[in-house]
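Asks: Can you look at this prediction? I've put the sequence above it.
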Amino acid sequence: VLLIVGAITIVAAVMMALIQHDLKRLLGYHAVSQVGYMLLGIGTGNPIGIAGGIFHMLNHALYKGCLFLCGGAVEHKTGI
């Protein structure tokens, strides 16, 4: 079940991200798609998949926070 939900989440969120014109909305939909990858890893049920899903979760929290900060700084400087 987690594999199916993860795959649907990836595809749906990426499709929504492709039509966004606002940087923060694009990053938000990208974050949702990354949760789909985490679900795929955890849904495999084997130790390597679970470890990969958890590692991706921690890595995603770090880099997505930095991307939102950089995006906010760019929007602030450019006035967009």
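Replies: Right, received. Where do you want to start?

Asks: CA atoms for contacts and neighbours, from now on please.
Replies: OK.

Asks: Please compute how far the helix or strand where residue 40 lies lies from its chain's middle.
Replies: Using DSSP states H and E, residue 40 sits in helix 23-43. Computed by C-alpha atoms, centre = their mean, to the nearest Å, the chain-centroid distance of helix 23-43 equals 3 Å.

Asks: also this one, for the comparison:
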Amino acid sequence: MIPIYCLHTPKKDKDFNLVVHSREDATPALEEVVKKEVMKLFETGIINCMPDSLRVDPVGVTSKTKCFKQPPRRFI
């Protein structure tokens, strides 16, 4: 196996300054994005509010429009 080396270096101007911009200001927090999406789903009626529950059981969450069908059981 012969190693290959890249000798290409990009040409830079004499006045070239490398600037790194922070992306935190432009990107909203993930919590805010999730909260907005959940509120949209709640307002359209796709999900129901569970005020007594602090946590949601992932097994109990189903869509109103689609019926959840269990796969057939296979007996061996």
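Replies: On my side now, so go ahead. Fair warning: this is a prediction, and the values are worked out from it, not measured in the lab.

Asks: Now the TM-score, please.
Replies: Overlay of the two chains. TM-score (TM-score structural alignment, normalised by the length of structure 2): 0.27; 30 aligned residues with a C-alpha RMSD of 2.7 Å.

Asks: Identify the residues contacting the helix holding residue 40 of structure 1?
Replies: Here helix 23-43 of structure 1 makes contact (C-alpha atoms under 8 Å, 6 or more residues apart in numbering) with 1-3, 5-14, 16-18, 20, 49-54, 56-57, 60, 64, 67-68, 71-72.

Asks: Is it possible to mark the buried ones in those?
Replies: 2-3, 6, 9-10, 13-14, 17, 49-50, 52-54, 56-57, 60 (16 or more other C-alpha atoms under 10 Å).

Asks: Looking at those residues, spot the one nearest residue 77 of structure 1.
Replies: The nearest member of those to residue 77 of structure 1, counting by C-alpha to C-alpha, is residue 17 at 23.5 Å.

Asks: helices or strands up against the helix or strand where that closest one lies?
Replies: Element membership of residue 17 of structure 1, judged by DSSP H and E, is helix 2-18. In terms of contacts (3 or more C-alpha pairs under 8 Å, 6 or more residues apart in numbering; DSSP states H and E), helix 2-18 of structure 1 is packed against helix 23-43.
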